[in-house]
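# structure for this input, please:
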Amino acid sequence: MSHMTLDTGTSRANPTPSPMKRLTVPAIRNRKGKDPIVMLTAYTTRMAQLLDPHCDVLLVGDSLGQVIYGLPSTLPVTLDMMIAHGAAVVRGSYHSVVIVDMPFGSYEASPEQAFHSASRVMAETGAAGVKMEGGETLAPTVEFLTRRGIPVMGHVGLTPQAVNALGGYGARGRSNAEHAQILDDARAIADAGAFGVVAEGVVETLANEITAAVSVPVIGIGASSQCDGQVLVTEDMLGMFERTPRFVKRFDDLAGRISAAVETYATEVRSRAFPGAEQVYAARD
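Presented below is the predicted three-dimensional model:
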């Protein structure tokens, strides 16, 4: 089982948590039009611990394919990978709602397939819900899951799992037809029972229209500051990668700081300055 009691007294990865009540899916749904929802991706226990006090939602994104595994896209990510990382993030968080991405191929065939996959995610991770990419076509699946007790977050606009059909990662909604379709997609997913919708890589005016058109929170990523919340890939906003999408703001240069620290370590090892007297054990008299 993924649920296990960890010894917070001895494990460096699991310090004793500050007591706080975990947010719920209904609490997130009720934030529509209120305080913006803060959402970031998390894939590991330690990162979840660092993000948790500041976030409302932690997304275990299938972006872990590129970020963690160095894969060329999200398409090769498996359900087992998502479950392993989902359980790790749940173990490292006490406050945020944890949502796990359903990977490509785990839900598209039928509502029954989606329920089988999602029920595994829920049972084996302890997460609060799942996220699925797609619009009107996916609405019956969203309704099937939500009626059976599985909270679903939708994802419209630039849907990375459909990158082959879309022809790339460009902004969506520039043509009138695409604009209307994405708006219809968002409405359909919300009407089917999703508790929130991610709008990714859409032109600002469309993002604002979606936010006004649906009764559940719209989380923007490359969308608009007027959305009900924002999400980014944490490693992108921390400056861990040289190349990032246009919509990412780098809030730090963590890659540069890590590189500098490792360079200092390497220099001290080579000069035998490390380990010093404070890092070695003296023999007893």
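# make it CA atoms for all contacts and neighbour counts henceforth
Fine.
# can you count the residues close to residue 26?
10 (other CA atoms under 10 Å).
# could you also give me the structure for this second sequence? I'd like to compare it with the first:
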Amino acid sequence: MSVHPQPAPEASAPRPAWNLPRLREAAARGEKLAMLTCYDATFARVLDEAGADILLVGDSLGNVIQGESSTLPVTLEQMAYHTRAVAQGKRQAFLITDLPFGTYESSPQQALASAVALMRAGAQMVKLEGGGYTAETVRFLVERGIPVCAHLGLTPQRVHAIGGYRVQGRDDAAAQVLLDDATALAQAGAAFLVLELVPSALARRITQQLPQLMTIGIGAGAGTTGQVLVMHDMLGLTGGAHAKRPRFVRDFTRVPGTPPEAPGLSVPQAVAAYVKAVKDGSFPDEAVHGY
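Model prediction:
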């Protein structure tokens, strides 16, 4: 062993932290954006280091953390708690938090108070569900310096009203309603739009016709600006080993083509594989994951 210290290898330059202008620039040059849900500091660090661009503190924590059958029981206080934890763990990723059920629907002023609580906890943007009737609220928040991500298609907070977890916008009339709603939300100043469980052709059309919106698909095909999955789904942790997973979900801990008994990937490896697949366009595969 040499008594002379060897120079340390040069560290690669850290990724610059994502902010809204930088995300817009990336989207404009055609870079796909990779988003995952996240609920605590440890996973925030892991997802961030593995290259996730955006972390979403989703009210899906009601399902995957609390064991609820829907997102409806989640409170604003719980969302702020998990937002603060994720903000402590992430470094480069952009952080979006859901406004939970019952905290923004009654008035723009109610939405502002709820959004302020989440921004103070560390969110860089808030997300709300619903169609064009939320445009007034979106405009009210944006004018007051709070970036907004909208959410159309399957909106889990309205699962009882829409009759379950099913694809939205299949017929011409329903597709036109979604396009009109997306247009109203874009005009109100929404920066992002999550499109959940909508036909691939419709999601692509919305993305092309409204370039000011960065669209994030989940069960919406490959034509969106980026993709999002619930982290637990992406890691194959939900529903049990023999449960039927939604068509749009892929278990990234499994290497395609390997036998079931083969060792799987670690969590950091699986997240990196997801990010790579979103970036290179291999996920989602329209034939397998689209509608």
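# how about the alignment partner in the first structure of residue 166 of the second structure, secondary structure?
Counting by TM-score structural alignment, residue 166 of the second structure lines up with residue 170 in the first structure. Using DSSP: H, G, I helix; E, B strand; the rest coil, the structure places residue 170 of the first structure in coil.
# and residue 271 of the second structure, by the same measure?
helix.
# hmm, it is touching residue 250, no?
No - in terms of CA atoms under 8 Å, residue 271 of the second structure does not count as a neighbour of residue 250; the distance is 11.7 Å.
# more neighbours: which of those two?
Neighbours were counted for residue 271 of the second structure and for residue 250 using other CA under 10 Å; residue 271 has more, 26 against 20.
# need the counterpart of the more buried one in the first structure.
Alignment note: residue 271 of the second structure maps to a gap in the first structure; criterion TM-score structural alignment.
# how about the helices in the first structure?
Applying DSSP state H to the first structure gives helices spanning 25-29, 45-51, 64-67, 79-91, 111-125, 139-146, 163-166, 176-191, 204-213, 234-237, 254-270.
# minimum distance to residue 198 of the first structure: which of the ones you listed has it?
Across those, the minimum distance to residue 198 of the first structure, taken as CA to CA, is reached by helix 176-191, at 8.9 Å.
# average gap between the closest one and the second structure?
Helix 176-191 of the first structure, aligned to the second structure and superposed, deviates on average by 0.9 Å (mean CA distance after the TM-score superposition for the first structure).
# any chance of the helices of the first structure in TSV, plus distance to residue 99 of the first structure?
Formatted as TSV, the helices of the first structure follow (distance: least, CA to CA, whole Å):
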stretch	distance to residue 99 of the first structure
helix 25-29	10
helix 45-51	12
helix 64-67	14
helix 79-91	8
helix 111-125	9
helix 139-146	14
helix 163-166	22
helix 176-191	17
helix 204-213	20
helix 234-237	15
helix 254-270	25
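# of those, which is nearest residue 98 of the first structure?
Of all the helices of the first structure, it is helix 79-91 that lies closest to residue 98 of the first structure, at 6.6 Å by CA to CA.
# what range in the second structure does that closest one sit on?
Under TM-score structural alignment, helix 79-91 of the first structure corresponds to residues 76-88 of the second structure.
# quick one: average offset of the matching stretch versus the first structure, please.
Relative to the first structure, stretch 76-88 of the second structure is 0.5 Å off (mean CA distance after the TM-score superposition for the first structure).
# can you point out the buried residues in that stretch?
Buried residues in stretch 76-88 of the second structure, counting neighbours by 16 or more other CA atoms under 10 Å, are found at 76, 79-88.
# now the counterpart of residue 23 of the first structure in the second structure: how far from residue 44 of the second structure?
Mapped onto the second structure by TM-score structural alignment, residue 23 of the first structure lines up with residue 18. Shown here: residue 18 of the second structure relative to residue 44 of the second structure, a distance of 14 Å by CA to CA, to the nearest Å.
# these two: who's more crowded?
When neighbours are counted by other CA under 10 Å, residue 44 comes out ahead of the other of residue 18 of the second structure and residue 44, with 27 against 17.
# tell me the contacts of the spatially most central residue of the first structure?
The centroid of the first structure falls nearest to residue 59 when counting by CA atoms, centre = their mean (2.4 Å). With contact taken as CA atoms under 8 Å, 6 or more residues apart in numbering, residue 59 of the first structure is in contact with 39-42, 98-101.
# what is the burial count for the residue nearest to residue 55 of the first structure when sequence neighbours are not counted?
Once flanking residues are discounted, residue 55 of the first structure sits nearest to residue 38: 5.0 Å by CA to CA, 6 or more residues apart in numbering. Other residues near residue 38 of the first structure come to 17 when the count uses other CA under 10 Å.
# just to check, residue 38 of the first structure is in contact with residue 51?
No - under the criterion of CA under 8 Å, residue 38 of the first structure makes no contact with residue 51, lying 10.2 Å away.
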